[in-house]
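**Q** Here is a sequence together with a model predicted from it:
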Amino acid sequence: MALYSITGAQLAFGHLALLDNADFSLEAGERVGLIGRNGAGKSSLLKIVAGITAPDDGLVARQAGLHTVYVQQEPEFDPEQSVFDAVALGLGESHVLLSEYDRTAEALSVAPEGAEHDALLARLNSLQSSLDAADAWQLKTRVETTIAQLGLDGHARVGALSGGMQKRVSLAQAWVAKPDVLLLDEPTNHLDFDAIRWLEELLIGYRGALLFITHDRSFLDRVATRIVELDRGRLLSYPGNFTQYQERKAEQLEIERVENAKFDKLLAQEEVWIRKGVEARRTRSVSRIERLKTMRNERAERREQQGNVRMDVAQAEKSGKIVAELTNVTKAYGGRTIVRDFSATLMRGDKVGLVGPNGVGKTTMLKLILGEITPDSGQIRVGTNLQVAYFDQMRAQLDPERSLLDTISPGSDWIEINGARKHVMSYLGDFLFSPERARSPVKSLSGGERNRLLLARLFARPANVLVLDEPTNDLDIPTLELLEELLEEYTGTVFLVSHDRTFLDNVVTSVIAAEGDGYWREYVGGFTDWQVQSERSAALAAQRAPVDDSPKESAAAPKRGTNRTVKLSYKEQRELDGLPERIAALENEQKDAAAKIEDGSIFVKDPAAGAALSERFEAIELELLEALERWEVLEAKQRGENA
């Protein structure tokens, strides 16, 4: 029996039906990913399941005693509360008892002997009995363990935390409650890679039922056991993860297209028949006329798919070939080194992802690359003719009181995109804003709509360098995929800060990763390539590390990344410079070979070629390990380490 079900649900805002005779159920142990276009009504459905709101019509059924916890997209806390108290709120009544016990014990410790002391002692004994009965001492341990798992400080004030840390507090609060049904609205927003991975593992091991909204495709692939899509008011269910959903959805849309085309053709034929006039009246049948009326009604009620955003970047003149050259750059703030001895050359057309934990200094690194701040030591040479456009994740560039029209083109009805004039209404229509919406103030927009508006504003300005700080937050998946295509085709330079792993994989050509203590390193490829290379490097370093039981020698050993450098020979320098390209080529060859082996058709068409391909696949792995090890040896030598 389902834990929760909705049958024939209706929900409308204005003339738009968000739920149109929709059915939904949630079984025990399921992990359901809820997806759909921005504004489709996903958060509204989540609130209905949480019992916060109700549908306009339809039957809602839930099991008796079902404990449901809802974590909203933007957490709300008392800013003066401690992290421990905020997390412990998830315990409900037990938290109240624990808090009162602590207050009573504190008051008792300073109360003089007498009636007040005796009353406090009696109250403390009563509270202890209640806490024993509720097994609340174990709950206190659960709160402390959860706080530690999420890397939080239980004594910190919630109002002093960043958005990412407050998100962790809200997740911890939900987790300690041990609900039967857990509802999460955009749980990965503001979380860094480590926190997202931790959350994935946590939810995969969760025994209750999970319903969550996210546009993070990697998260959906790892966590979801079923995808439910809210499409034109209906809830469509697809067993499996997001990749499996994409395959089934493509098949379904093609079937729908063919059926609609057949229906429209038959309707057109019937409309011609009914209009033939007097000579056809004898052949008209009542049933045929009734069928035509029914078909007209069906066609009128058909809800077409929402159109896709149409994006085009206003390209500026080309920048210089070198965008930025950094040599031994170091930058510190308040005694903390953000960037330490970093060198890189970034060329026109590079698409660079900056990755690392929240607060590590990605924004500082970006400003150094673009020459907006001066390093404490080292040199930065910024390229010529740079025209930079920024996408700000905090949306500070948007004035909430201005209309969408004034935001895109203040004082003019026209904008120019790549030499072609376009009316601002038409341009906003490309980003799915209706004429009525275009005259509305920015403050009336949802988070996803504001991100779309910011993209529209960004792309309306000529630029040859795009700086995108978390552009994927709140964007629906079709818009994300279109943005990926646009950036892939963009001929300028892109700097991208994002925690969307799939987006990074599909867009960037290299990754600059924070490796701790102010050290950064550039890797060829996307997010997955960075993970593979860094894991291989760590494994090789561990294999080479000598076993040393001497504390003195270990303490005195030179640290990785010290500024002592050794000049490589000309031959070694040439070899080191060529290794990234060689590693990238080997990894591409490995990827192609793996795809052919997985496909299997080569073994049927040409068994000998298949056998040779299998041998080559094994050889590539050895060559990759040797190349990575040689890269580590040469880099260590250049830094002055004992290789």
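**A** Received, thanks.
**Q** alpha carbons only for contacts and neighbour counts from here, please
**A** Fine.
**Q** tally of neighbours for L253?
**A** 12 (other Cα atoms under 10 Å).
**Q** before we move on, what about E256?
**A** Other residues lying near E256 total 12 when counted by other Cα under 10 Å.
**Q** In terms of secondary structure, what does the one helix or strand it maps to contact?
**A** E256 is located in helix 242-274, with elements delineated by DSSP states H and E. Applying 3 or more Cα pairs under 8 Å, 6 or more residues apart in numbering; DSSP states H and E, one finds that helix 242-274 contacts helix 217-223, strand 234-239, helix 286-301.
**Q** and the comparison structure, right after this:
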Amino acid sequence: MSLIHVKNLTFTYDGSYEPVFENASFQIDTGWRLGLIGRNGRGKTTLLRLLCGTYPYQGTISASTPVSYFPYLIRRPEAPAIDAVSEMEPDYELWRLQCEMEKLRLDESILLRSYATLSGGEQTKLQLAVLFSSEQHYLLIDEPTNHLDLPGRELVSRYLSRKRGFLLVSHDRAFLDGCVDHILSINRADIQVCRGNFSTWMENRERQDAFEQRKNEKLLREIARLQDTAREKTQWAGRAEARKIGSAPADRPDNYRSYQGAKAERTMARAKAIEKRREAALEEKKLLLKNLERREELKLVQLPFYTERLAELRNIRIAYGARTVCDSFGLSVRAGERIALQGPNGCGKSSILHLLCGMDVPHGGEVRRGSGLRISFVGQNTSGLCGSAAELIREKEIDESRFYSILNKLDVPKAQLERDLRLLSEGQRKKVLLAASLCERAHLHVWDEPLNYIDVISRIQIEELLLRFRPTIVFVEHDKAFCEHVATRIVSMQKA
């Protein structure tokens, strides 16, 4: 395998004053199973695009291996999927594609269906099969898990664990742990490469942060001590200098004033030496905590409800035309529960959430919600988010300072929210919706795949929030670690 060398990479989007990368340097082996992580807005997708040669940049990127990028852009989704395969990789070999499809448990019959009729998971797996059926390419894979349910994620993670030669962007901790052997992290101050999976990187990161925190505290104490000592010696030397008369040599202690003057000079010299030590300690301190990721606590105040049972669904059947997605389903939501709905794609999880919120869903059965129940909903899709943050605050009638505070803790500074929200990254847009939900006065939170596009550190913050404040919430999420840590009850659903 070969190396990709990146040296002094600098890139800024047109119209932006802040560079995405500035003099970044690193190298990677194209034989690694490399996971790319970093908080939203740090430039993960931008880096993949730069490696593809999509944008002009300063610095050098040297690679002897051509690259392929996932997801492909499908220009004719209404055509049969086999035509989409030709569009993705014109020189594909059918037998290689069939082998990869079999490993991903894709039936060959989907190649004859319109690409647009494939589920999101089927489209993702087919694109990965095409990607790995070509040889001699370095593969750039950008967030493949967003359309995969939990079994699909586990399948694709096992599939990737048997491959080599790719750079993968994902925020799913369990998914990364299952398939990567190196981590490339875009930090606050630099870009670093670490051997191991995500858990290895996280353990090393926390150990390094703790070491730097202790060293920082020690230096602060040392700086304060040196500052006090230098001040005392400077003041003493100043007083002694004021009393000095004459210029007798210092080796005549009987001449008290001259002796005191010489002593004052030595004390002043020591004070200057101490000041230099203080400045050196300050310089050393500057090198610490540059990459410390803030995991400040988020806050949630949920309204109390007057009864223990907030909502109940009985014998629910949901059908869209002739297609029944859910039948004989029941769910009771009690105060304090954190309920995770799980099941394969297409079993009606999102429809149940919409029905619970009172949205228009064709159904049979009984839906009961407590009188006056207030629900805060966050959907999968961020496409409807537009306009300014100020307009969203007015529309939702939420507290402005609290909204901006939550987003700042999630690493979305207020300055980035002064433009149209459509210009934010997908992860930042999802954070805006979650922050608004956390500010709403509600008895029940209903979240549909809230972590899509959200970076790992922010996922941990949200997880810690739910564990600390214990709100009543019903959610759908395919992040295995998040569900295992957060859910008090898992409700499994099956296709009708």
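**A** Done, it's in. Not measured: the values here are computed from a predicted model.
**Q** quick one: TM-score?
**A** The TM-score (TM-score structural alignment, normalised by the length of the second structure) is 0.80; 460 aligned residues with a Cα RMSD of 3.4 Å.
**Q** Check the mean deviation of the helix holding E256 of the first structure from the second structure.
**A** Superposed on the second structure, helix 242-274 of the first structure shows a mean distance to its aligned partners of 3.0 Å (mean Cα distance after the TM-score superposition for the first structure).
**Q** Could you tell me how far that helix lies from the centre of the chain?
**A** Per Cα atoms, centre = their mean, to the nearest Å, the displacement of helix 242-274 of the first structure from the mean C-alpha position of its chain is 33 Å.
**Q** Out of the helices and strands packed on helix 242-274 of the first structure, which gets nearest to N21 of the first structure?
**A** strand 234-239 (7.0 Å; Cα to Cα).
**Q** okay, that closest one sits on what stretch of the second structure?
**A** Taking TM-score structural alignment as the measure, the second structure aligns residues 190-195 with strand 234-239 of the first structure.
**Q** Would you mind listing the outside residues contacting that stretch?
**A** Counting by Cα atoms under 8 Å, 6 or more residues apart in numbering, the neighbours of stretch 190-195 of the second structure from elsewhere in the structure are A24, S25, F26, I28, D181, H182, I183, L184, S185, I186, W201, N291.
**Q** Aligned against the first structure, show me the partner of the third one.
**A** Taking TM-score structural alignment, F26 of the second structure has F24 as its aligned residue in the first structure.
**Q** dump the residue contacts of its match.
**A** For F24 of the first structure, the set of contacting residues under the criterion of Cα under 8 Å, 6+ apart consists of S5, I6, T7, L235.
**Q** repeat that for 10 Å
**A** Under the criterion of Cα atoms under 10 Å, 6 or more residues apart in numbering, the contact partners of F24 of the first structure comprise 2, 4-9, 45, 49, 60, 228, 234-237.
**Q** how close does it get to I322 of the first structure?
**A** When Cα to Cα, to the nearest Å is applied, the distance between F24 of the first structure and I322 of the first structure equals 55 Å.
**Q** Check F503 of the first structure too.
**A** With the distance defined as Cα to Cα, F503 of the first structure ends up 25 Å from I322 of the first structure.
**Q** So which of these two has more stuff around it?
**A** Using other Cα under 10 Å as the criterion, F503 of the first structure and I322 rank with F503 on top: 22 against 16.
**Q** Can you verify that one is assigned to a strand?
**A** No: following the definition DSSP: H, G, I helix; E, B strand; the rest coil, F503 of the first structure is helix and is not counted among the residues of a strand.
**Q** Aligned counterpart of it in the second structure, please.
**A** In the second structure, the residue equivalent to F503 of the first structure is F482, according to TM-score structural alignment.
**Q** excluding its backbone neighbours, what's nearest the aligned partner of L106 of the second structure in the first structure?
**A** Matched across to the first structure, L106 of the second structure falls on L150, judged by TM-score structural alignment. Counting by Cα to Cα, 6 or more residues apart in numbering, the nearest residue to L150 of the first structure once its immediate chain neighbours are dropped is R168, at 6.6 Å.
**Q** Check the secondary structure at the one you found for me.
**A** helix.
**Q** if we can go back for a sec, could you tell me the angle between the helix holding E256 of the first structure and strand 234-239?
**A** What separates the directions of helix 242-274 of the first structure and strand 234-239 is an angle of 140 degrees, with axes from the mean of the first three to the mean of the last three Cα atoms, to 10 degrees.
**Q** C-terminal to helix 242-274 of the first structure, what's the next element?
**A** Of the helices and strands lying after helix 242-274 of the first structure in sequence (DSSP H and E), the nearest is helix 278-281.
**Q** Tell me who's in contact with R96 of the second structure.
**A** For R96 of the second structure, the contact set (Cα under 10 Å, 6+ apart) comprises A129, V130, F132, S133, S134.
**Q** Output those in CSV, with secondary structure, neighbour count and distance to L155 of the second structure appended to each entry.
**A** Supplementary listing: the contacts of R96 of the second structure in CSV, determined by DSSP: H, G, I helix; E, B strand; the rest coil; neighbours: other Cα atoms under 10 Å; distance: Cα to Cα, whole Å:
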residue, secondary structure, neighbour count, distance to L155 of the second structure
A129, helix, 22, 13
V130, helix, 23, 16
F132, helix, 22, 15
S133, helix, 20, 17
S134, coil, 17, 20
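**Q** ok, these vs H363 of the second structure, which is closest?
**A** Using Cα to Cα, A129 comes nearest to H363 of the second structure of the contacts of R96 of the second structure, at 37.1 Å.
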